[in-house]
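**Q** Below are the sequence and a predicted model; questions follow.
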Amino acid sequence: MKKIIFLSFIGILIYSCSSSKISKKEIIYLDENNNKISKSKFNQIWQTDRLYTYGDSINSKKLALREQRGKISSRTQLEVLLEKKINQKLDSSKPIVIIYYPGKDYCNSNGVNTKKRIKNWYGKLEKGLYQIAKIKPIYIYKNNENLQEYDGIVDWKKDPKGTIERLFFTLYYPCSSFVVISKDGDYISYFSEFSQDLVWEATQQMNE
């Protein structure tokens, strides 16, 4: 009996030690090309405006470009999906601006927003977009948790078939992001926190 108890104790001790090692596993730092870099180098690059960081697992952190440019294969198909979701016809000769909300996270649920601030910020955004291209942004979410604070101000719509995520936001970026698509399907996407100026500038470029 004593032998069994002793062996059980040893087993628990070994498990505890191994669990501790796993929980304290060294964090791996990666650049935007998945190359391993030092923590100091990671932090140095992260603090520039060009790059942003996200964690793709518990034990790794990776750098990602804040801005991405590309071209989708069919703007027409995207228009059809969006028109059905927002119940509104889109002008195929004008840019499409999409504000994308990934879900509740540490960045977009810090409690600093008020109804007044939200209304002013999005009102200013929409006014600028109308002046540039006579368009309104489309608000798309992946997960609507914590969006109740936008009620009566912003009309968020569920990502149709996960299309917006698949095309533009395959990785998780905190807060919210945006993408602007030209009439020809070229696009500029910007990940995580952004100002109205960035949206306006991208829209001007995609409206040329």
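**A** Arrived safely, thanks for sending. Please read all numbers here as calculations on a predicted model, not as lab measurements.
**Q** From here on, just use CA atoms for contacts and neighbour counts.
**A** Noted.
**Q** pull the longest helix from this protein.
**A** The residue-count maximum for a helix in the chain (DSSP state H) belongs to helix 2-23.
**Q** got another, please set it beside the one above:
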Amino acid sequence: MEISEEKYMEQLGSRDYLEVPGDSSNYKRLVYRYAEGNLVHIEKVYKTLDSLSIYSLNFDKPIVCIYYPGRDKCNSSGTKSNSKKDVLRNELEKIDEQINLVRIYKDDTGLNLKKKKQEWIQDPGLFFEKNFFNYHYPCGSFVVIAPSGKYFAYLGEYPLVYILESTRLLLENS
């Protein structure tokens, strides 16, 4: 749907939308940053991830997937303070016993695959890209998937606290 430039800029400024390439070089598309729904074949997702050598999943716990699309301006600047990242990462690790935390990448360019305590795997069969991350959203994205198949995804740059909030909400409502 075509909208005026004024409306476009208003929606883009709201942070509820991201700008992605459109059908031609003259057009850009706004994409809503939040996605939710239900996966029909949730057991296949668990089995696929569980079959990969570095992950052993508990099928009764939600999957929290951190998704890295590849290097871009946003995820290669390195401007965020490590102390803030560490505090939030510690918070995520506190709920680690309640979740299956997986780190998935599409393109590992710029990704330090050997970070302490972080193991990354390539998107199996492009499952995560096809189902949740249709575009290269800046910085990366995440999706939380409940054992029931209900999911919530946040597209593009996010603070780690969003993962915590989304996971808690999904755990409470499942």
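**A** Nice, thanks for sending it over. Note that the structure is a prediction, hence the values are computed from the model and not measured.
**Q** what range in the second structure matches the helix or strand immediately after the longest helix of the first structure in the chain?
**A** Tracing the chain past helix 2-23 of the first structure, the next element assigned as helix or strand by DSSP states H and E is strand 28-30. Under TM-score structural alignment, there is no match for strand 28-30 of the first structure anywhere in the second structure.
**Q** superposed on the second structure, where does the helix or strand just after strand 28-30 of the first structure end up, distance-wise?
**A** Next helix or strand after strand 28-30 of the first structure toward the C-terminus (DSSP H and E): strand 36-37. Once fitted to the second structure, strand 36-37 of the first structure is off its aligned match by 1.4 Å on average (mean C-alpha distance after the TM-score superposition for the first structure).
**Q** ok now strand 36-37 of the first structure, how far from the chain's centre?
**A** In terms of C-alpha atoms, centre = their mean, to the nearest Å, the centre of strand 36-37 of the first structure is found 23 Å from the chain centre.
**Q** Next secondary structure element downstream of that strand?
**A** Note on strand 36-37 of the first structure: by DSSP H and E, the next helix or strand toward the C-terminus is helix 39-46.
**Q** Residues in contact with the longest helix of the first structure: which ones?
**A** By C-alpha atoms under 8 Å, 6 or more residues apart in numbering, no surrounding residue is in contact with helix 2-23 of the first structure.
**Q** In a strand, Y55 of the second structure, correct?
**A** No: read with DSSP: H, G, I helix; E, B strand; the rest coil, Y55 of the second structure is coil and lies in no strand.
**Q** From L129 of the first structure, how far off is the counterpart of it in the first structure?
**A** For Y55 of the second structure, the aligned residue in the first structure is Q88 (criterion: TM-score structural alignment). To L129 of the first structure, Q88 of the first structure is 17 Å away according to C-alpha to C-alpha, to the nearest Å.
**Q** Give me the more crowded residue out of those two.
**A** Between Q88 of the first structure and L129, L129 has the larger neighbour count (other C-alpha atoms under 10 Å), namely 20 against 10.
**Q** Is that one in a helix, a strand, or coil?
**A** Recorded secondary structure, L129 of the first structure: helix (three-state DSSP).
**Q** Please identify the residue in the second structure that aligns with it.
**A** By TM-score structural alignment, L129 of the first structure lines up with I95.
**Q** picking that back up, can you tell me how far the match of Y55 of the second structure is from K161 of the first structure?
**A** From Q88 of the first structure to K161 of the first structure the distance is 18 Å (C-alpha to C-alpha).
**Q** now swap in S73 of the first structure and tell me
**A** For S73 of the first structure relative to K161 of the first structure (C-alpha to C-alpha), the value is 17 Å.
**Q** what about the two, which has more around it?
**A** Using other C-alpha under 10 Å, the more surrounded residue of S73 of the first structure and K161 is S73, with 12 against 9.
**Q** Doesn't E97 of the second structure belong to a strand?
**A** No: going by three-state DSSP, the assignment for E97 of the second structure is helix, not a strand.
**Q** Can you tell me the SS state at the most centrally placed residue in the second structure?
**A** Centroid-nearest residue in the second structure: F142, 1.5 Å away (criterion: C-alpha atoms, centre = their mean). When classified by three-state DSSP, F142 of the second structure comes out as strand.
**Q** And F59 of the second structure, how close does it get to Y46 of the second structure?
**A** Between F59 of the second structure and Y46 of the second structure the computed distance is 7 Å (C-alpha to C-alpha).
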